[in-house]
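Colleague: I'll drop the sequence and a predicted model, then ask my questions.
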Amino acid sequence: MDTTVQKALTILEVLARSDTHRGITELAGELGLSKSNVHRLLSTLIQLGYVANEDGRYGPTSKLWELGSLIIGRYDVRRLARPIMEVLARQSGETVHLSVLDEISCEVVYIDKIESGQAVRAYSEVGGRAPAHCVATGKAMLAELPDAALLALEGRLVPHTRRSIATVEELLRQVAQIRRDRFAVNHGEWRDQVRGVASVIRGADGRVAAAIGISGPAGRLTQDFIRRTAPMVVEAGDTVSRLMGGSRPAAHVA
């Protein structure tokens, strides 16, 4: 175990559980560390935005609360989305995914799924990842980001099939369409013979919490199928959003 990381997290836990801000001498005595070591670790935590220094006494910032809220929000969205996912699975006959966006890696993380009853179906697993610009749930969530954040993806859009988005210009073009339609489509951009359609789910703060979508073999997810099921997917996303206290789509920032 990395002892530096362990010490930093221990300090953070002590500060989070304390009713008042703490001084370096006090922390050093409680944790059995040197004052110079505590000072160095606190300086790092301040730089990372987890700790604030107020007149020589230290306490946690709201960043811990923000991260905790994101995690709790994922548990809430899974619980609330599950019945709606089951309905969508019955309506479509295809696999239904619930995904969240990891903005740092620009990947989606599958946090829940309902398998299709079909013998041939799209493969994925809960906890698995996929490039956000190549799958429907990912593209739906990317469309909610400001254009400036999308422009920052220049050079990171690795194609995985001949249909994959490979440039920021193409991403922005598709995003404009997704914002108008309120759903995104994957035309075999991650796996050549797998298609999907997805829409976002909003939390009580109006921000995107997750995306819900269906996927399956291209032979079944034809253009006609997508045209018929896209409104179901959008309604599923809106229903879960309402359950989470979410509202209408927010205006996009260019």
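Modeller: Received, thanks. As the structure is a prediction and not an experimental result, all values here were calculated from the model.
Colleague: CA atoms for contacts and neighbours, from now on please.
Modeller: Noted.
Colleague: the helices in this structure, which residues?
Modeller: Taking DSSP state H as the criterion, the chain carries its helices at 3-17, 24-31, 35-47, 63-92, 136-142, 147-151, 168-181, 223-243.
Colleague: which stretch among those helices comes nearest V158?
Modeller: Between V158 and the helices of the chain, the tightest spacing by Cα to Cα is seen for helix 168-181, at 10.9 Å.
Colleague: ok, and what's touching that closest one?
Modeller: Helix 168-181 is contacted from outside by 133, 139-140, 142-144, 147, 150-151, 153-154, 157, 165, 184, using Cα atoms under 8 Å, 6 or more residues apart in numbering.
Colleague: Pull the most distant pair out of those.
Modeller: Within the contacts of helix 168-181, E154 and A184 form the most distant pair, 20.5 Å apart (Cα to Cα).
Colleague: So which of the contacts of helix 168-181 wins on neighbours?
Modeller: Counting neighbours by other Cα atoms under 10 Å, the top entry in the contacts of helix 168-181 is A140, with 32 neighbours.
Colleague: From what I see, that one and I201 are in contact.
Modeller: No - in this structure, A140 is not within contact of I201 by Cα atoms under 8 Å, at 9.7 Å.
Colleague: Residues in contact with both of those two, list them for me.
Modeller: By Cα under 8 Å, 6+ apart, the residues touching both A140 and I201 are A211.
Colleague: export the contacts of helix 168-181 to JSON lines and tack on distance to E66?
Modeller: Formatted as JSON lines, those follow (distance: Cα to Cα, whole Å):
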{"residue": "H133", "distance to E66": "26"}
{"residue": "K139", "distance to E66": "24"}
{"residue": "A140", "distance to E66": "23"}
{"residue": "L142", "distance to E66": "20"}
{"residue": "A143", "distance to E66": "22"}
{"residue": "E144", "distance to E66": "19"}
{"residue": "D147", "distance to E66": "23"}
{"residue": "L150", "distance to E66": "23"}
{"residue": "L151", "distance to E66": "25"}
{"residue": "L153", "distance to E66": "24"}
{"residue": "E154", "distance to E66": "28"}
{"residue": "L157", "distance to E66": "28"}
{"residue": "I165", "distance to E66": "32"}
{"residue": "A184", "distance to E66": "28"}
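Colleague: what about versus this one:
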Amino acid sequence: MQQPIPRNGTTKVGANILAALSAFGRQGTWGVTELANELGLSKTATHRLLKTLAMNGFVEQLPGRSDYVLGVEVIALARQAAAKTTVGSVGHSHLVRLAESTQEVVSIDVLRGYRYVCVDMVSIHPHVTTTVQIGDTIGLHAGAGKVILAYQHPAFVDEVLKEPLTRYTDNTPHEPSVIRAMLEKVRAEGRWVSEGEITPAARGLTMPIFGPRSSVEAVLTVTSTKARIPDSRVGELFSLMRQTCDQIAWDMGNREPVSP
């Protein structure tokens, strides 16, 4: 169950709204009963809350179903937040060029608490899609998140791995010892290849973007299927990605050598 949000002068209704939106950030689709259990509210109160959010465009009810998903207003807020993020504001033109070169989905993810969030994404090829969209937050143990997690302080890693780890697919790693070994591999190689850890049948290539203090709070990912990214193409794509990471790092003010 979601931990209560401290009131500290915030109205109860306002706190419930924030808790509900936070729940949608963790899981994309909620029914009334499921969300009521998550928030510790009655079904009547939860239904009223969802109707209020829907009237203002923050959630939408799926056609012909009782389930709700995030609405267009949240997507607009996510895009504004991405524009205010340093790496999001400087990286977009580089993403466009990389998407044109690779004809795959390319994205930038940044650290947010114990999770990571997609702040920008470009898709040129009409037949290449991904379930992760701008504004989605995902556990650091899955997919691109491991490249962020690998460069964090050991105490931070311990905190992340002691929490329950969501299994997005059968391929999502969830054993702390296994994940720690993966983090060692990321640090040794400076990159990660994800095989269906978040989206079944997807293959994602991820590299770190080093900030002005050589810290890693953002990563660059190219996502497609294994059919479109066979092993023979991985080296070529990582080379293009490394150039893009270096260009973004330079635009962020990093004047040190950044290639791991």
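Modeller: Everything's here; your move. In this text the structure is predicted, and so the values were computed from the model without any measurement.
Colleague: one step back: so for W190 of the first structure, which of the helices of the first structure sits nearest?
Modeller: Nearest of the helices of the first structure to W190 of the first structure, taken as Cα to Cα: helix 136-142 at 9.6 Å.
Colleague: Disregarding residues adjacent in the polypeptide, which is nearest to the alignment partner in the second structure of P131 of the first structure?
Modeller: Using TM-score structural alignment, the partner of P131 of the first structure in the second structure is G139. The spatially closest residue to G139 of the second structure, leaving aside those adjacent along the chain, is R115, at 4.7 Å (Cα to Cα, 6 or more residues apart in numbering).
Colleague: Now check the first structure for the residue matching that neighbour.
Modeller: Alignment note: R115 of the second structure maps to E107 in the first structure; criterion TM-score structural alignment.
Colleague: Look up how far I71 of the first structure lies from that match.
Modeller: Between E107 of the first structure and I71 of the first structure the computed distance is 17 Å (Cα to Cα, to the nearest Å).
Colleague: Which residues are in contact with the residue nearest to F210 of the second structure when sequence neighbours are not counted?
Modeller: Closest residue to F210 of the second structure apart from its sequence neighbours, by Cα to Cα, 6+ apart: V216 at 4.9 Å. By Cα under 8 Å, 6+ apart, the contact list for V216 of the second structure reads I148, Y151, Q152, P208, I209, F210.
Colleague: same thing but at 7 Å, please
Modeller: With contacts defined as Cα atoms under 7 Å, 6 or more residues apart in numbering, V216 of the second structure is in contact with I148, Y151, P208, I209, F210.
Colleague: now the residues you listed as TSV including distance to I248 of the second structure?
Modeller: What follows is the contacts of V216 of the second structure, written out as TSV (distance: Cα to Cα, whole Å):
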residue	distance to I248 of the second structure
I148	16
Y151	18
P208	11
I209	7
F210	9
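Colleague: Out of these, name the ones that lie in strands.
Modeller: Residues of these located in strands (DSSP state E): P208, I209, F210.
Colleague: before we move on, back to that, Produce a ChimeraX select command limited to the buried residues of the contacts of V216 of the second structure.
Modeller: Filtering those down to the buried ones (16 or more other Cα atoms under 10 Å) takes a single ChimeraX command:
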select :148,151,208,209,210
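Colleague: what about the alignment partner in the second structure of R180 of the first structure, distance to H127 of the second structure?
Modeller: When the second structure is aligned by TM-score structural alignment, R180 of the first structure is paired with A188. Relative to H127 of the second structure, A188 of the second structure is positioned 34 Å away (criterion: Cα to Cα).
Colleague: cool, V87 of the second structure as well?
Modeller: According to Cα to Cα, V87 of the second structure and H127 of the second structure sit 27 Å apart.
Colleague: The two: which has the busier surroundings?
Modeller: V87 (24 against 9).
Colleague: residue contacts, the residue of the second structure most remote from its centre?
Modeller: Most distant residue from the mean C-alpha position of the second structure: T44, 31.9 Å away (Cα atoms, centre = their mean). Going by Cα under 7 Å, 6+ apart, T44 of the second structure touches no other residue.
Colleague: if I've got this straight, it is in a strand?
Modeller: No - T44 of the second structure sits outside any strand when classified using DSSP: H, G, I helix; E, B strand; the rest coil, being helix.
Colleague: what do we get in the first structure for R203 of the second structure?
Modeller: Using TM-score structural alignment, the equivalent of R203 of the second structure in the first structure is R195.
Colleague: coming back round to it: deepest of the helices of the first structure, which one?
Modeller: Sort those by mean neighbour count, taking mean count of other Cα atoms under 10 Å, and helix 136-142 sits at the top with a mean of 30.
Colleague: Show me what that helix is packed up against.
Modeller: Counting contacts by 3 or more Cα pairs under 7 Å, 6 or more residues apart in numbering; DSSP states H and E, helix 136-142 of the first structure is packed against strand 95-102, strand 184-187, strand 194-202, strand 208-217.
Colleague: re earlier: need the helices of the first structure in TSV with distance to A250 of the first structure, can you?
Modeller: Output for those, formatted as TSV (distance: least, Cα to Cα, whole Å):
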stretch	distance to A250 of the first structure
helix 3-17	33
helix 24-31	44
helix 35-47	32
helix 63-92	19
helix 136-142	13
helix 147-151	14
helix 168-181	11
helix 223-243	13
